[in-house]
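1. Sequence and predicted structure below; questions after.
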Amino acid sequence: MSEVAFGRTVRLVTERSTSRRGFRIGLEAVEKGTGRLNFDPEVQYEGDGIAFRRGDVLFGKLRPSLRKAWLADTDGDAVGDFHVYRPIRELMTSRYLAYVVLSAPFLDPVIASVYGAKMPRADWTQVRNTKVWVPGVTEQRAIADYLDRETAQIDAFIAKNEELIALLTERRAAIVAYLITGKGAVGSAERIDSGVDWIGTIPSHWEVRPLRWSARIRTGTTPSGDSVFADEPGQPWIRPDDLDVSGGPSIASRWLTENGAAQGKPAAAGSTLLCTIGATLGKAGRVTRAVYFNQQITALKWALNDEFLFWAFAAARAAVVRLSVGNTLPILNNEKLAGLRIPVPPLEEQSLVVGRIKEQTARLDAAIDTARRGVVLARERRAALISAAVTGKIDLGVVV
């Protein structure tokens, strides 16, 4: 057993498919970090593909996808930014190879070597020189068997936690919708039909208003030119990933220079920020300080209880999505958003509703956070186990 250059153990397959085969796969179908495939037969991948065989390993060479790899269990075409590795049978087994390319000792130098400014990619001339530990074929099979068993248990634990998170999140959303529409109101039991599907009935003394009557609505910007982003914290600039859906303050992960900030206008403290473009359309967060925000986000501010407005959007997410247009890239413009109708109780009741929501979601949020931490730790354990096994740090008692 020894460390050898990766390129000595595999052949990079570059031959394009001469005819489109039935099974075609893109990077979107490969799950990051697990080696699993989430194939959707409804998705059609266009363009030329690299012809792969059963037993080849497909590796995403684009930096955001460098932790994506799949051991092919059928022949097909790899469409997009893939490397296709075909193991040299005398040196490398397919199953062992699939774990090697997901290990830190392989990924870390590959990630460090990527090139390109906008779409960084791994270069085969660098990848092939990466050192990998190559035991005998018998030991490789034992390692793969061991990792199959151990990762299956970890994956089952992750799946149960993710199922729990989904159930708790659904329960949380139901509580928010119940309370934001006055179902838990104290006092008058008389209710009337709001005339809005997502709201249902409301207490008779509540109102239903379109946003344009009460809220200021403004879309954000992404600054252009040189020296617009700050290396050190400057003016906070919020993106969709920064939005905290739990109701806590959303915290910026990037900052603008004064030059960058001059190209936009900040959202006031207390604003609700709503994603109105793309896959996260309808995602809402709130801010407790003035922030700048990108063009995927719309800021809303009103003179009533700011937290009530945020929770109203948390409950209305499905209704917000239905207002959008476009399938590939859904978009919601400000005119349509301004027509969204929301429940508006008296100001003092808004504070009571917000208090009840916080009280009843706190325990659920704690349970969700615990389950999420469990998933993170399990994934870290999975990655560490693979890295240890393919570098000979786990003694499996194989007689060589």
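-> Yep, that arrived. Everything numeric in this text was worked out from a predicted model, so none of it was measured. Numbers count the residues shown, from 1 in each chain.
2. only C-alpha atoms for contact and neighbour calcs from this point on.
-> OK.
3. How many neighbouring residues does R363 have?
-> By other Cα atoms under 10 Å, 12 other residues sit near R363.
4. Can you name every helix or strand that the one helix or strand it maps to contacts?
-> In this structure, R363 sits in helix 347-389 according to DSSP states H and E. The contact analysis (3 or more Cα pairs under 8 Å, 6 or more residues apart in numbering; DSSP states H and E) places helix 347-389 against helix 94-100, helix 104-112, helix 137-180, helix 306-315.
5. for the second one, packing partners?
-> Contacting helix 104-112 under the criterion 3+ Cα pairs under 8 Å, 6+ apart are the following elements: strand 131-134, helix 347-389.
6. take a look at this one as well, against the first:
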Amino acid sequence: MNWETVPWCECDSRSLAESQLKPGDIVFARTGATTGKSYLIKDCPPETVFASYLIRVRVRENVEPRYVSHFFQTTDYWSQITRGSRGAAQPGVNATTLKTLEIPVPPLPEQRRIAAILDQADVLRVMRRVALVDLDSLTQSIFIEMFGDPATNPKSWPYKSLIGLGNVVTGGTPPSSKPGMFEGPIPFVTPGDLESDESVKRSLTTEGAKESRTVRAGSTLVCCIGATIGKMGIARVQSAFNQQLNAVEWTGEIDDIYGYAALRFFKPTIRAWGASTTLPILKKSSFEKIEIPVPPVSLQREFAEKVKAAEKLRVAHKSSLAELDDLFVSLQNLAFKGGL
């Protein structure tokens, strides 16, 4: 919890006495998308109160707050919450629901032992997530180290427009009324697929691809219309894409990985150029005028090799995090069934 970002409010002494938070308190979301989610207050400023859309739970002295907080992450807890809100017009959590929860409560020393084990396992997950965040920003750091910031161009590389560095193409969507267009072997990329590790959700047949546009593997795809304008991705294989996207098939003067990384620095430009209308849109004629630095291809390829190595490390970290998440869930299930 970053207390510096939490809003302040006027609060009289009576309200403070009724709603004050202390270390060890657990707060729950009453309604909305986060209904039932909880947070353990480990530390807080001396005069901190909770909002009206939250519920505060303060456990007795013979109960370890960390133990209870871990229980509130388990499938058993969520099953009880779901049963308690079933049939309600708007599912929610209230004090009555929480009072009826059944929680296994071993002696206090055992609670603390279990909480310590789960805390340690959770620390490993947090560390892995921090490492992933660092790796996500590593490509940009490598780029700046090798080529400098494109905004200031400290190494005086020549600049060229996208239209001079590749084939710029706008996508299209096959008519849904025409049979045999979708669910084929060719990925059909839309804005929701960009900047994601997930597989492309939709696909086209060979006939459907003829009604769209396709680009080769390695091309850079950029959303140029709507709320997600500026999102980017790389085509992993030959792909079709819809009319919200422009693509750049780089020529021999630009390495695919370098071109994608360089263009990412121009997200603010794409958003700014497309913000002049109610619906943000950057026309192909404007998009292809964007200029990026063009260092020697040999240096671009050296950069690409470093990025590939970083990506392998990122994939390994992500796989490790998934394993740690599975291990943590298993430990939780064992812990609250007396198996630890």
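-> Yep, that arrived. Worth saying up front: this structure is predicted, and the values here are computed from it rather than measured.
7. Can you check which of the helices and strands packed on helix 347-389 of the first structure gets nearest to I238 of the first structure?
-> Ranking these by proximity to I238 of the first structure (Cα to Cα) places helix 306-315 first, at 16.1 Å.
8. nearest residue to V196 of the first structure other than its sequence neighbours?
-> Nearest residue to V196 of the first structure, sequence neighbours excluded (Cα to Cα, 6 or more residues apart in numbering): R341, at 7.4 Å.
9. ok, that neighbour touching E207?
-> No - using Cα atoms under 8 Å, R341 of the first structure is not in contact with E207, being 9.9 Å away.
10. quick one, which of those two is more surrounded?
-> When R341 of the first structure and E207 are compared for neighbours, R341 comes out ahead with 21 against 14, by other Cα under 10 Å.
11. so what corresponds to the more buried one in the second structure?
-> Under the alignment (TM-score structural alignment), R341 of the first structure pairs with E291 in the second structure.
12. Isn't that match up against G164?
-> No - E291 of the second structure is not in contact with G164 according to Cα under 8 Å; the separation is 9.1 Å.
13. So the residue nearest in space to the middle of the second structure versus P268 of the second structure, what's the distance?
-> Centroid-nearest residue in the second structure: S196, 8.3 Å away (criterion: Cα atoms, centre = their mean). Remark: distance between S196 of the second structure and P268 of the second structure (Cα to Cα, to the nearest Å) = 20 Å.
14. do the same with N242 of the second structure
-> Using Cα to Cα, N242 of the second structure is found at 22 Å from P268 of the second structure.
15. Over to A217 of the second structure?
-> The gap separating A217 of the second structure from P268 of the second structure is 26 Å, by Cα to Cα.
16. do P154 of the second structure as well
-> 19 Å.
17. wait, what's in contact with T96 of the second structure?
-> With contact taken as Cα atoms under 8 Å, 6 or more residues apart in numbering, T96 of the second structure is in contact with no other residue.
18. in what helix or strand does it lie?
-> Per DSSP H and E: helix 95-99 holds T96 of the second structure.
19. Could I get the buried residue list for that helix?
-> Across helix 95-99 of the second structure, burial judged by 16 or more other Cα atoms under 10 Å covers L98.
20. Let me know how buried A151 of the second structure is, in neighbour terms.
-> The burial count for A151 of the second structure: 10, using other Cα under 10 Å.
21. Please apply the same query to the one 10 residues further on.
-> Around S161 of the second structure there are 15 other residues, counting by other Cα under 10 Å.
22. Give me the aligned partner of it over in the first structure.
-> Aligned against the first structure by TM-score structural alignment, S161 of the second structure finds its counterpart in P210.
23. about what we covered before: could the helices and strands packed on helix 347-389 of the first structure go into CSV alongside distance to E380 of the first structure?
-> Output for those, formatted as CSV (distance: least, Cα to Cα, whole Å):
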stretch, distance to E380 of the first structure
helix 94-100, 15
helix 104-112, 11
helix 137-180, 10
helix 306-315, 31
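24. So for S387 of the first structure, which of these sits nearest?
-> With Cα to Cα as the measure, helix 104-112 is the member of these nearest S387 of the first structure (5.8 Å).
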